[in-house]
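1. Sequence plus the predicted model coming up.
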Amino acid sequence: MTHNDRWVSIREARQETSVGKTVEVRGWVRTRRDSKAGFSFVELNDGSCFGNLQVVAPGELDNYAEEVQKLTAGCSVVVVGKIEASPAKGQATELHAQSVRVLGWCDGETYPLQKKRHSFEKLREWAHLRARTNTFGAVTRVRNQICDSIHNFFQENEFYYIQTPIITASDCEGAGEMFRVTSLDLDGLAKSGRPVNYEWDFFNKPTYLTVSGQLEAETYATALGRVYTFGPTFRAENSNTSRHLAEFWMVEPEVAFFELADNMRLAEAFLKRILTDCLQQCDEDMTFFEQRIAPGVIEQLTRVVEQPFEHMTYTAAIEVLEGSNESFEYPIRWGADLQAEHERYLTEKHVGGPVILTDYPSTIKPFYMRVSDDGKTVAAMDVLVPGVGEIIGGSQREERLDVLRRRMQEAELDMDEYAWYVDLRRFGTVPHAGFGLGLERAVQYVTGMANIRDVIPFPRTPGNADF
């Protein structure tokens, strides 16, 4: 909201319905060029949309020679003028300026975002500026749309949004790849040679950054029925691949009285909603990704939206892979986790569309997943899509007290630390299920960006915590 009724976004100014209106726009200069006819064309963008607004600045402006003709990329300005239909190809409108006021000059000699194309790797060094580029502006708007769709989907389906702790004493995944949080003077302890005593620590025990809010979400699901958590999670995995981050965002719904089949239906509807909204609400940005980043991405997303998800057990998938005559880098055997190359074969070559794999071996899945009647598998599910492989992972949770205790003992977990979790099975246990979607994986899939570090504003990876 603003007290200035004339101030509109550049997105609104570019619409044909704005023709004839006198408006004020505010933004940053992308380019400027002078016409021999005595006026300047200034391309302006405020981040509200992919395309720029062309401003026609006449030479009669009071500050034309002193300021308008000195504008360079990066300068911020306020322009008042009338929206006119544009004779130029590719744009519906242009703004005929009545005044141009410079808010902030930009040092053209040191400003790194010049016309020359920079690699995405180079732009990571300027993460504080890269959102001003076409690519990262588009990524940010798509990321925002996905976040909006996530909240809208769950709110419309009567889920409650809860906030789970960032600091935790439990390891949800049991993998041990956690960042320790402490207020102890570790340098002082190292110099003194004394052992670390966590009874002196802030929480009087070892604590870590969370890898998942699932376990805490289960407590509220078993009271309120339908909940979801959406926030930052952390994994201390020393991986420098294009698919891994140390800090990332996860959305994790949890539903009481749900079994695996219910969970699968929810995941399919959820993913289709996200993709549909991106295709419909971010058409200009998606056209850019189609043309400049990942040709075919729009068709790929459309097919996922339109096709029913095929269901296949892990065992059936292993049989398909073993009989495929494909040369995989990682060997295929029952009991081993599937790799991205296996998942992509199943979706892209075998099925030709999205697949939900179920019933994984219990030995490769966490303790909280429900053990099946065969005693060998668990009620797990992974949603696989063409182009990336796994995008959602989830399961029906183990609601039987005796089975949960046995699984926790097999995982060598400290039963005292998880006493509160066990209580959920002691006091009115019910079947329940949920899943997790990594926000950055989703953004990467929708945009076709090759590296996950380019779909989060400030990536955190091994050896890198800048900005």
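-> Good, I have the coordinates.
2. alpha carbons only for contacts and neighbour counts from here, please
-> Fine.
3. Contact partners for residue 347?
-> Each residue near residue 347 by CA atoms under 8 Å, 6 or more residues apart in numbering is listed here: 353, 354, 355, 384, 385, 386, 389.
4. now the strands for the stretch 51-200 of the chain?
-> 53-58, 76-85, 93-104, 160-162, 167-168, 180-181 (DSSP state E, counting those that start in this stretch).
5. Can I get these in CSV including mean neighbour count and distance to residue 116?
-> Supplementary listing: these in CSV, determined by neighbours: other CA atoms under 10 Å; distance: least, CA to CA, whole Å:
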stretch, mean neighbour count, distance to residue 116
strand 53-58, 23, 21
strand 76-85, 20, 20
strand 93-104, 19, 23
strand 160-162, 17, 44
strand 167-168, 17, 44
strand 180-181, 15, 43
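6. ok, and here's another one to check against it:
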Amino acid sequence: MTRARIAQILKSGEPGTTVDVRGWVRTKRESKQDFAFLEVNDGSCMANVQIVVDANLPDYASLIKQIHTGASVAVVGEIKASLGKGQRIEVHAHSLKVLGTADPATYPLQKKGHSFEFLREKAHLRPRTNTFGAIARVRNALCAAIHAFFQARDFLYVQTPIITTSDCEGAGQVFQVTTLDLARLQQSKSPLDYSHDFFGKKAGLTVSGQLEGEIFATAVGDVYTFGPTFRAENSNTTRHLAEFWMVEPEMAFYELEDNMDLAESFVRTIVKDVLERCPEDLAFFNERIEPNLIASLENIVNHDFIRLTYTEAVEILLKSGHTFEFPIEWGKDMQSEHERFLTEQHFKQPVILTDYPREIKSFYMRCNEDGKTVRAMDVLVPRIGEIIGGSQREERHSVLIDRMKECGLVPEDYWWYLELRQYGTVPHSGFGLGLERTVQLVTGMTNIRDCIPFPRTPKSADF
């Protein structure tokens, strides 16, 4: 018989039905009346199903001795109405098989509270906990909602390179990819000669699929990329990862206003989808992690985002009378505390900021006529701050060359990107949303390392 998911059994299982349950034991209680209760979970939902094992079962005593928290079992049994509180049904075992034991002396996930710091050291086991099982289900729902949003709007899903020779952000925080024998070169004190490397030039892991995405946007219409990106930023904050997932749509013929409209619709839609698809998991996060989580998410779904310029936002912050750890002034990038003040205290809802100073933004953003700002936009949400960064792209060939030089880049290294501006250039726009920050948003988790299955951070690349 095919295994029945516990979520389906708990939701629609009727007394008298025979089911095949397979999962991991959360707890075991033995009764003096010669039967035992097993709480079993298979990861399909938050709740466990109670298995009642009677002493009349063949090899009862031997089997029960083998079963401890963490053991895996396969049970065939009959659903019966439960007399216990807090549960509608239970399963009375007709057969019980122990698939794998778990030594209670060494199994680290005993029935007690564990810190998130401890669980990061047990990334191979932490998905078995309530919190991380719920995070996995929410992350899955978000990914499905992301694809559904763009597919419903006829965007093409394109796959951009993970290995690249360009640095989209121009910050130099790129993980290098090489086949050169660095140890031998160090011993011989020979200079690095990338002509002998695998690609014949310096290459690294991508920080963004945007530039390649623009190629397809200016050929086949609206596209999006969705994959891993990497940044060698030596940061140990709760907001940064060295490896993270990004969804990056690129749209031909879109100007900044069109870009903002799409970004707002995107955030509101995927949050709405997760609220509808994962109510039990979000209720758990609302109870255990962030008390105002669901109200905050419903606020995002039900209200239009506030739109204002960077300059207007700076004026609001300066006049607020609030003392910030990082003083705000025009020309400096906003910190998380500034973004959260705008969304949580001043407006009390999401905000889209536009027209940032050109000195703090990337070379590919379209320059405004004032010579001081670019047509950039950031979507800010409560508790997180920036969740989306985007812009109208610079489509003018000569202006783009000047911006590259201004940002310290060599235009010849981006010859193919520049050719897009020579052959049928058009206005186009795009943005990037970090998946892990979105998981933070919808779960209330405070540390981004808990929002990805296997976090990659400085000095940490286990599992």
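-> Sure, I can see it. Just so it is clear, the structure is predicted and the values come from calculations on it, not from any experiment.
7. Would you mind checking which of the contacts of residue 347 of the first structure is nearest to residue 35 of the first structure?
-> residue 386 (48.7 Å; CA to CA).
8. That closest one touches residue 353, doesn't it?
-> Yes: Residue 386 of the first structure is in contact with residue 353 according to CA atoms under 8 Å; the separation is 6.1 Å.
9. The equivalent of residue 70 of the second structure over in the first structure: neighbour count?
-> Under the alignment (TM-score structural alignment), residue 70 of the second structure pairs with residue 74 in the first structure. Number of residues near residue 74 of the first structure (other CA atoms under 10 Å) recorded here: 23.
10. Dump the strands of the stretch 51-200 of the first structure into CSV; add distance to residue 204 of the first structure as well.
-> CSV is the format used below for those (distance: least, CA to CA, whole Å):
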stretch, distance to residue 204 of the first structure
strand 53-58, 58
strand 76-85, 51
strand 93-104, 50
strand 160-162, 26
strand 167-168, 12
strand 180-181, 12
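11. And those strands: which comes nearest residue 291 of the first structure?
-> strand 53-58 (20.6 Å).
12. Pull up the aligned stretch in the second structure for the closest one.
-> Using TM-score structural alignment, the residues of the second structure aligned to strand 53-58 of the first structure are 49-54.
13. Ok, stretch 292-308 of the first structure next?
-> Using TM-score structural alignment, stretch 292-308 of the first structure corresponds to residues 288-304 of the second structure.
14. What of stretch 96-116 of the first structure?
-> Going by TM-score structural alignment: stretch 96-116 of the first structure matches residues 92-112.
15. Show the end-to-end separation of the matching stretch, please.
-> Terminal residues of stretch 92-112 of the second structure lie 27 Å apart, using CA to CA, to the nearest Å.
16. now it: how far from the chain's centre is it?
-> Put simply, stretch 92-112 of the second structure sits 31 Å off its chain's centre (CA atoms, centre = their mean, to the nearest Å).
17. counterpart of residue 373 of the first structure in the second structure?
-> In the second structure, residue 373 of the first structure lands on residue 369 (TM-score structural alignment).
18. do you know how far that match is from residue 330 of the second structure?
-> In terms of CA to CA, residue 369 of the second structure sits 18 Å off from residue 330 of the second structure.
19. Tell me which of those two has more neighbours.
-> residue 330 (15 against 9).
20. rewinding a little: report the buried residues of the match of stretch 292-308 of the first structure.
-> Of the residues in stretch 288-304 of the second structure, 289, 290, 293, 294, 296, 297, 299, 300, 301 count as buried by neighbour count, 16 or more other CA atoms under 10 Å.
21. possible to save these as CSV with distance to residue 360 of the second structure?
-> Shown next, in CSV, are these (distance: CA to CA, whole Å):
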residue, distance to residue 360 of the second structure
289, 35
290, 33
293, 32
294, 34
296, 30
297, 30
299, 31
300, 28
301, 31
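22. Present the residues you listed as TSV; the columns should include secondary structure and distance to residue 188 of the second structure.
-> Formatted as TSV, those follow (DSSP: H, G, I helix; E, B strand; the rest coil; distance: CA to CA, whole Å):
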residue	secondary structure	distance to residue 188 of the second structure
289	coil	55
290	coil	56
293	helix	58
294	helix	61
296	helix	59
297	helix	58
299	helix	62
300	helix	59
301	helix	61
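23. just these now: which is nearest residue 402 of the second structure?
-> Among those, and counting by CA to CA, the member closest to residue 402 of the second structure is residue 300, at 39.0 Å.
24. so what's that closest one up against?
-> Residues near residue 300 of the second structure by CA under 8 Å, 6+ apart: 268, 271, 349, 350, 381.
25. Which ones among these lie within strands?
-> Taking DSSP state E, the ones among the contacts of residue 300 of the second structure that sit in strands are residue 381.
26. Pick out the most distant pair among the contacts of residue 300 of the second structure.
-> Maximum pairwise distance among the contacts of residue 300 of the second structure (CA to CA): 14.2 Å, between 271 and 349.
27. for the stretch 201-350 of the second structure, what spans make up the strands?
-> Using DSSP E, counting those that start in this stretch, the strands of the stretch 201-350 of the second structure run over 203-205, 223-230, 243-252, 306-309.
28. Relative to residue 399 of the second structure, which of those is closest?
-> strand 243-252 (18.7 Å).
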